[in-house]
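Just to be clear, the model below is a prediction. Sequence and coordinates:
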Amino acid sequence: MGLQKINQYLRSVELCRSKVPSFSQYPFCLQAVSSLTTLEFHPKVTFIVGENGTGKSTILEAIAAAYGFNPEGGTINFNFSTRSTHSELHDYIKLVKGVWRAEDGFFLRAESFYNLASNIDDLDEGGLGARLVDSYGGTSLHEQSHGEAFLSVFINRFGGSGLYILDEPEAALSPMRQLTMLSRLHQLVQDNSQFIIATHSPIIMSYPDSVIYELKNGYTEVAYKDTEHYQIMKRFINNSDKMLDLLMEE
C-alpha cells in the first residue's frame, strides 16, 4: 500500500496542540479533538464512528473547511452561509496531502443538506450559464424526497478521482438505499476516489477496504465486527424479543 498511500489525496490530519488556547473550551473539549494528535487516513475509505457528542461532525467539518470546502457542504466552489455556526477548529489543524490533487470533491453533510439544495436552486434561478441542477440528476433536490435527493447527489454529482467527505450519509437513507450507496462507493473507489466518512450505520461501515477509527477514550483502530455499532445491532437482531423485554421493564 506504500505507493498508493503517497498518491492518496489526504494522508493525515494533525492537531496543532501548541496553538490550542484551552482544552476545556469548545470545540477543543470534545473527545474527537482533545484526543487528536495525528490521524492517518486510509488511501480509499476512512470511517470515524462513535457515540453522539464525541465530536465526529466537528472534526469532519474542520477537515473539510481546511481543505477548502464550504462548511455547510458542497464543492469548493460553494460559498453560501445561512448561519455561521461552524467552529474555528480548521485554523488549528494541519492536513498532510498526497502527491496528486483530486479532480473532484464534495462535502456532504446531513445537517445542512436543505441549505445546499436551496443554494443550488437559487443559483439556477439567476440564469447564468448552464443549470447547476443538471449535475445533480436534472431535478431540483427539493422536488425529491430527502432520501432520493441525498442519493441523487451521490449517484450523479460524484464523478470519480475525487475526495469525498461524508457526515452521517445514512441519515436520509433506508437500509436498501444504504446498500445502493455502498455499491456506488465501491465504483468510485475503483475510480481513484478517497472517502472520509462519519457514520452510525453498520451497513455503510462494512466496506472492507477501509480503516475504522472508533472514538472511545480516543481514536482506536478497530475491526468492523468489533465496533460497538455492529455488536449492538447483532445482539438486538438475534435477541430482539429478549432485549425489548429488558428495555421495557417497569
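Arrived safely.

For the rest of this, base every contact and every neighbour count on C-alpha atoms.
OK.

how would you label the residue nearest in space to the middle of the chain: helix, strand or coil?
By C-alpha atoms, centre = their mean, the mean C-alpha position of the chain lies nearest to residue 166, the distance being 2.1 Å. With DSSP: H, G, I helix; E, B strand; the rest coil as the basis, residue 166 sits in strand.

and it, what does it touch?
Counting by C-alpha atoms under 8 Å, 6 or more residues apart in numbering, residue 166 touches 107-109, 195-198.

what about 6 Å?
Residues in contact with residue 166, defined by C-alpha atoms under 6 Å, 6 or more residues apart in numbering, are 107-109, 197.

one more structure, for comparison:
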Amino acid sequence: MSLKKVTLLKEKIESYAEYPFNIPVIKNFKDLEFKNNVTFFVGENGSGKSTLLESIAVSCGFNISGGGKDNFYPDITDDTILSLYLGLSWLPKVTKGFFLRAESFYNFATYLDKLKDEDESGADVYKPYGGISLHKQSHGESFLSLFNNRFKGRALYLLDEPEAALSPARQLGLLKIIHDLSTKNNAQFIIATHSPILLGYPEATILNFDGEEIEGIKYEETDHYNITKYFLENRKGMLNQLFRDD
C-alpha cells in the first residue's frame, strides 16, 4: 500500500454547522488508517462516503471530475471544501493513479475528445481507453475500456460508485481486475459503492459510514448484503409488504 493514513486537520475548522462538517461521520472524524490494498466505503446516500473519497482524490492531486493526475480541466475547479482540511500520510508516495467519479464521467470523456481535436502531433489520445472515443461506446463499455486499458501497475485507484454503469457480470469482471492489480502489482483501491457484488471481494476492509463514526463492518453485516439476500429469498412477500396500502 501507499496511502497509509488520512487525518482531519481539526485545528483549521472554524465551525461544524455547515456542509460537509455537519455530516456526523465527518464531524466526528479524526483519522483513518488504511491497512489493506482494497478498502470499501459503504453507507446510505448522504452518509459522507463519496464526500470523503472525492476530498481524498483532490488532496492527492486528481481533478474533482476524475481522471489521472495529468488530466486538467481548465473550466472545472476543485470545489471540495473538505480537501483543504485533510492531511495525507504515504509510505511510499506514489504518483500514478486514477480517480473515477461515475456521476461526472461524461466530463472526462468530453475532455479526452477535446484533447484529440486539439492535438496536432498525431498521438493516439484514445489508446489508453480502447482506441475509441468514450462517447462512442456504451456507458458500461466505456468504464470497461478504462479499467482494462488505463489501470496498470502499482498505483492508487479511487473509484466512486464504479458499478453505476456495469451489469452484474461486468462487476465480476471488475473484481478480477482489482484482484490482479492488488495482488500482482501491489495497487491500492479505495472504493465507495452500493454494490453487494463488489463488496464481496475477499479479505477487503469495509468501512461503514451510517453511524456517528466510521466503523469497520463485516460483509455479511452490511445492509447491502442483507437487504439483497432477503429480497432474493423472499421476493413476493417483500414486494407485497412494500406495496401494501396502509
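Thanks, I have the structure now. These numbers come from a predicted model, not from an experiment.

And the TM-score between these chains?
Superposed pair, TM-score by TM-score structural alignment, normalised by the length of structure 2: 0.94. Supporting alignment: 242 aligned residues with a C-alpha RMSD of 1.4 Å.

that older thread, can you find the partner of the residue nearest to the centre of structure 1 in structure 2?
Alignment note (TM-score structural alignment): residue 166 of structure 1 maps to residue 159 of structure 2.

And its match, how far from residue 10 of structure 2?
According to C-alpha to C-alpha, to the nearest Å, residue 159 of structure 2 stands 26 Å off from residue 10 of structure 2.

likewise residue 173 of structure 2?
The gap separating residue 173 of structure 2 from residue 10 of structure 2 is 40 Å, by C-alpha to C-alpha.

Among those two, which residue is more densely surrounded?
For residue 173 of structure 2 versus residue 10, the count of surrounding residues by other C-alpha atoms under 10 Å is larger for residue 173: 17 against 14.

in what helix or strand does that one lie?
Counting by DSSP states H and E, the element that carries residue 173 of structure 2 is helix 168-184.

Mind listing what's buried along that helix?
Neighbour-count burial for helix 168-184 of structure 2, counted by 16 or more other C-alpha atoms under 10 Å, picks out 170-175, 178-179, 181-182.

swap in stretch 1-17 of structure 2?
Neighbour count says stretch 1-17 of structure 2 has 1-4, 6, 8 buried, by 16+ other C-alpha under 10 Å.

Residue 108 of structure 1 -> structure 2?
Checking TM-score structural alignment: residue 108 of structure 1 goes with residue 100.

quick one, what contacts that match?
66, 159-160.

before we move on, back to that, among the contacts of residue 166 of structure 1, name the ones in strands.
Applying DSSP state E to these, the entries found in strands are 107-109, 197.

Okay, the match of residue 108 of structure 1 and residue 224 of structure 2: tell me how far apart.
In terms of C-alpha to C-alpha, residue 100 of structure 2 sits 21 Å off from residue 224 of structure 2.

Ok, residue 40 of structure 2 next?
The value you get for residue 40 of structure 2 to residue 224 of structure 2, if C-alpha to C-alpha is used, is 12 Å.

okay, these two: which has more neighbours?
Between residue 40 of structure 2 and residue 224, counted using other C-alpha under 10 Å, the more crowded position is residue 40 (22 against 19).

residue in structure 1 matching the more buried one?
In structure 1, residue 40 of structure 2 lands on residue 47 (TM-score structural alignment).

now residue 177 of structure 2
By TM-score structural alignment, residue 177 of structure 2 lines up with residue 184.

For structure 1, which segments count as strands?
Under DSSP E, structure 1 gives strands at 10-15, 38-40, 45-50, 93-97, 104-109, 162-167, 194-198, 210-215, 219-222.

Output those strands as a markdown table; include the columns distance to residue 125 of structure 1.
Output for these, formatted as a markdown table (distance: least, C-alpha to C-alpha, whole Å):
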| stretch | distance to residue 125 of structure 1 |
| --- | --- |
| strand 10-15 | 35 |
| strand 38-40 | 42 |
| strand 45-50 | 36 |
| strand 93-97 | 36 |
| strand 104-109 | 22 |
| strand 162-167 | 27 |
| strand 194-198 | 32 |
| strand 210-215 | 40 |
| strand 219-222 | 44 |
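
who wins for proximity to residue 29 of structure 1 among those?
strand 10-15 (13.0 Å; C-alpha to C-alpha).

Go ahead and name everything in contact with the closest one.
Under C-alpha under 6 Å, 6+ apart, the answer for strand 10-15 of structure 1 is 37-41, 93-98.

again, 7 Å this time
5, 36-41, 92-98 (C-alpha atoms under 7 Å, 6 or more residues apart in numbering).

ChimeraX command for the buried members of these?
Here is the ChimeraX command that selects only those of the contacts of strand 10-15 of structure 1 that count as buried (16+ other C-alpha under 10 Å):
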select :5,36,38,41,92,93,94,95,97,98
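
Quickly name whichever of the contacts of strand 10-15 of structure 1 is closest to residue 204 of structure 1.
Once C-alpha to C-alpha is applied, the member of those that ends up nearest residue 204 of structure 1 is residue 41, at 17.2 Å.
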